[in-house]
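Enquirer: The amino acid sequence is not available; the structure is as follows:
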């Protein structure tokens, strides 16, 4: 497993233009090449390398939770996305999400809590000190990225609401704006999009309530203005553009469980020994590495086993997938 970084530069210093312009210029064509379709994923449109842009978001680099792996380019992070409300193509969110209405924005925390909350985005950003954490994130389509996220542990927000003894599960609901979300007219999922975690998963310090990436506020296609990141699980668990966080006693039936229960279970822990019904999970391709780069072995719990495996002691992770 790759080690966690103890000292590293802030996001704006990770991949300066002078470095990746020369080192990765040839990769731009590879990322969008038709050959990537054969790897099991539709390619995003080729985008020129750009410096990160958008409002800056201050954060303290996390010494504990960051991997030392090479961070993806800004153009990788912002043009190759899953956000089905805006279309199923990897480039659709970058093309369509800019029309999403981001102000005003409020998030409701309710259900099995003693103090229900409704907070606007400014209050949420100031609820706890922001950290920058470099997480690896893997998608079920067997591709992965390494991304410098900004936020704080979700537990800070949940504790403010004072969960009751009945709070065993957390349900996340994504905003629904049908007029600007062409994907919702396709009937792929039951909208609005919902995801869920067990309470101990949600309270784990790795679970990040996320407001930024690469030193900037989240772009719309990356789940602005607020999303959740759970780095040891497949990427579909990381619900975007949150408007509600609901605590309850019973397991939720989440969006992908309703749409394809044979493929997407509740736990979604990265387990390379369990193949997806349509492809192997044993290896992955790092986005931006080029089609001809060697695939890398997929790690249990996406490389975070030392931190989270104890949460699932005694569970059959083939049956509870």
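Expert: Yep, that arrived. The shown structure was predicted, so the numbers you read here are calculated from the model rather than taken from an experiment.
Enquirer: Please count neighbours and contacts with C-alpha atoms only from this point.
Expert: Will do.
Enquirer: What helix or strand is residue 209 located in?
Expert: Using DSSP states H and E, residue 209 sits in strand 208-213.
Enquirer: From the chain's centroid, how far away is that strand?
Expert: Chain-centre distance of strand 208-213: 9 Å, with Cα atoms, centre = their mean, to the nearest Å.
Enquirer: what sits up against it?
Expert: With contacts defined as Cα atoms under 8 Å, 6 or more residues apart in numbering, strand 208-213 is touched by 57, 125, 147-154, 217-219, 224-230.
Enquirer: Check which element follows that strand along the chain.
Expert: Later in the chain than strand 208-213, the nearest helix or strand by DSSP H and E is strand 216-217.
Enquirer: Now do the helices in the chain.
Expert: Under the criterion DSSP state H, the chain contains helices at 17-23, 27-31, 35-38, 74-79, 92-96, 121-125, 155-161, 199-203, 255-259, 305-308.
Enquirer: Put together TSV for those, with mean neighbour count on each row.
Expert: TSV is the format used below for the helices of the chain (neighbours: other Cα atoms under 10 Å):
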stretch	mean neighbour count
helix 17-23	11
helix 27-31	18
helix 35-38	14
helix 74-79	20
helix 92-96	21
helix 121-125	15
helix 155-161	18
helix 199-203	19
helix 255-259	17
helix 305-308	14
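Enquirer: another one to put next to it:
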């Protein structure tokens, strides 16, 4: 099912950056007949050419999906920026550490368990991630709490569809998420110093009404292909109205619960990172302003391409979720 995102969440032309090859490449792939999750097209990931990792580079694969019909001509943050400028502390705390350290990451076999307060707990293996639910493209703005942003053509399926399959009990009020814990593959998990002080595995959570909102996505790809490891392969969360750290990567466990789950950054620094983490330009981080953001484009990462930050990252349709809440106190 293709969920049409309302106009309020559409990326505007003056808010996004240029990418000239994406739609042409997708058309070429489809014209060659390489469509369908059962007949994936292997391709060397772009980061291999950037870092000379030509020995055994991570392979991404072409995906079959429903394009974002409302935004097929939208300009995007270039793919090379999206896959080389990352926060994924399991692979290092520098922006280029994940792409440099994650290329031997193994995503198959994979097991994602869905459990907790549900009538139908189940699990998905690697192939299930691409076959259990129809895949669709969602072009979303991504706003980092560090005050930089991107526009990303994610591919995935609605988290609501997965939760519906689990048949949550009426007592389920929250959804808890957990990243893979594998220090042998993820050097940042070997000790807290290497991984930015986080107590691993990385955990996150949403209220169940946030989780089933039509905008909330489980992503298995971007730019027409499976996710690179530095972007959260094989499956990650995308909640576009929240700061990026809420969009947990490389998920192995989703649990329905009646208690608000702990979240990694809130646990590490509760005065700086709240449970909700809704994008709010009027609530500054204790160490910097959130009123504007640096949109990463095809120019230098340090270009002065600043724009004003929008409430809920511009996705005003989620505002009813927080009616009556003090959004300064519940940050």
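Expert: Yep, that arrived. Here the structure is a predicted model, which means the values were calculated and not measured.
Enquirer: Mean per-residue distance, the strand holding residue 209 of the first structure versus the second structure.
Expert: Here strand 208-213 of the first structure, set against the second structure after superposition, deviates by a mean of 0.5 Å using mean Cα distance after the TM-score superposition for the first structure.
Enquirer: before we move on, back to that, can I have the buried ones of the contacts of strand 208-213 of the first structure as a ChimeraX selection?
Expert: The buried residues among the contacts of strand 208-213 of the first structure can be selected in ChimeraX (16 or more other Cα atoms under 10 Å) with this line:
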select :57,125,147,148,149,150,151,152,153,154,217,218,219,224,225,226,227,228,229,230
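Enquirer: for the stretch 51-200 of the first structure, what spans make up the strands?
Expert: For the stretch 51-200 of the first structure, applying DSSP state E, counting those that start in this stretch gives strands covering 60-61, 106-111, 117-120, 131-139, 143-153, 169-174, 194-198.
Enquirer: name the helices or strands packed onto the shortest one?
Expert: The helices and strands touching strand 60-61 of the first structure, judged by 3 or more Cα pairs under 8 Å, 6 or more residues apart in numbering; DSSP states H and E, are strand 131-139.
Enquirer: do the same with the longest one
Expert: Under the contact criterion of 3+ Cα pairs under 8 Å, 6+ apart, strand 143-153 of the first structure touches strand 131-139, strand 208-213, strand 283-286.
Enquirer: start and end residues in the second structure for that strand, please.
Expert: With TM-score structural alignment applied, strand 143-153 of the first structure matches the range 148-158 in the second structure.
Enquirer: And for the last one?
Expert: Mapped onto the second structure with TM-score structural alignment as the criterion, strand 194-198 of the first structure occupies residues 203-207.
Enquirer: how far apart are that stretch and its match in the first structure?
Expert: Averaged over the aligned pairs, stretch 203-207 of the second structure sits 0.3 Å from the first structure after superposition, using mean Cα distance after the TM-score superposition for the first structure.
Enquirer: Now do that stretch: distance to the chain's middle.
Expert: On the basis of Cα atoms, centre = their mean, stretch 203-207 of the second structure sits 13 Å off its chain's mean C-alpha point.
Enquirer: Repeat that for stretch 145-161 of the first structure.
Expert: 11 Å.
Enquirer: Likewise for stretch 168-185 of the second structure?
Expert: The answer for stretch 168-185 of the second structure is 15 Å, by Cα atoms, centre = their mean.
Enquirer: can you tell me what part of the first structure that stretch aligns to?
Expert: Using TM-score structural alignment, stretch 168-185 of the second structure lines up with residues 163-180 of the first structure.
Enquirer: Please spell out which residues along the matching stretch are buried.
Expert: By neighbour count with 16+ other Cα under 10 Å, stretch 163-180 of the first structure contains the buried residues 163, 167-176, 180.
Enquirer: just curious, which of those residues is nearest to residue 95 of the first structure?
Expert: residue 180 (11.5 Å; Cα to Cα).
Enquirer: My read is that the closest one contacts residue 99, right?
Expert: Yes: under the criterion of Cα atoms under 8 Å, residue 180 of the first structure makes contact with residue 99 at 6.0 Å.
Enquirer: hang on, the earlier thing: name the stretch among the helices and strands packed on strand 143-153 of the first structure that sits most buried.
Expert: Comparing those by mean neighbour count (mean count of other Cα atoms under 10 Å), strand 208-213 ranks first with a mean of 27.
Enquirer: Which residue numbers in the second structure does it align to?
Expert: Aligning strand 208-213 of the first structure against the second structure (TM-score structural alignment) gives residues 217-222.
Enquirer: how close does the residue nearest to the spatial centre of the second structure get to residue 299 of the second structure?
Expert: Closest residue to the average C-alpha location of the second structure: residue 238 at 3.8 Å, with Cα atoms, centre = their mean. Distance of residue 238 of the second structure to residue 299 of the second structure, given as Cα to Cα, to the nearest Å: 25 Å.
Enquirer: same check, this time on residue 185 of the second structure
Expert: Counting by Cα to Cα, the gap from residue 185 of the second structure to residue 299 of the second structure is 33 Å.
Enquirer: One more: residue 191 of the second structure?
Expert: 35 Å.
Enquirer: cool, and residue 111 of the second structure?
Expert: Residue 111 of the second structure sits 39 Å away from residue 299 of the second structure, going by Cα to Cα.
Enquirer: could I get the helices of the first structure as CSV with distance to residue 248 of the first structure?
Expert: Formatted as CSV, the helices of the first structure follow (distance: least, Cα to Cα, whole Å):
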stretch, distance to residue 248 of the first structure
helix 17-23, 46
helix 27-31, 42
helix 35-38, 40
helix 74-79, 33
helix 92-96, 31
helix 121-125, 22
helix 155-161, 13
helix 199-203, 9
helix 255-259, 17
helix 305-308, 22
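Enquirer: Can you say which of those is nearest to residue 235 of the first structure?
Expert: Closest approach to residue 235 of the first structure among the helices of the first structure (Cα to Cα): helix 255-259, 11.9 Å.
Enquirer: which residues in the second structure does that closest one match up with?
Expert: Mapped onto the second structure using TM-score structural alignment, helix 255-259 of the first structure spans residues 264-268.
Enquirer: on that earlier part again, may I ask you to confirm that the residue nearest to the centre of the second structure is in contact with residue 213?
Expert: No: Residue 238 of the second structure is beyond contact range of residue 213, at 11.6 Å (criterion: Cα under 8 Å).
Enquirer: And residue 19 of the second structure, how close does it get to residue 97 of the second structure?
Expert: Counting by Cα to Cα, the gap from residue 19 of the second structure to residue 97 of the second structure is 24 Å.
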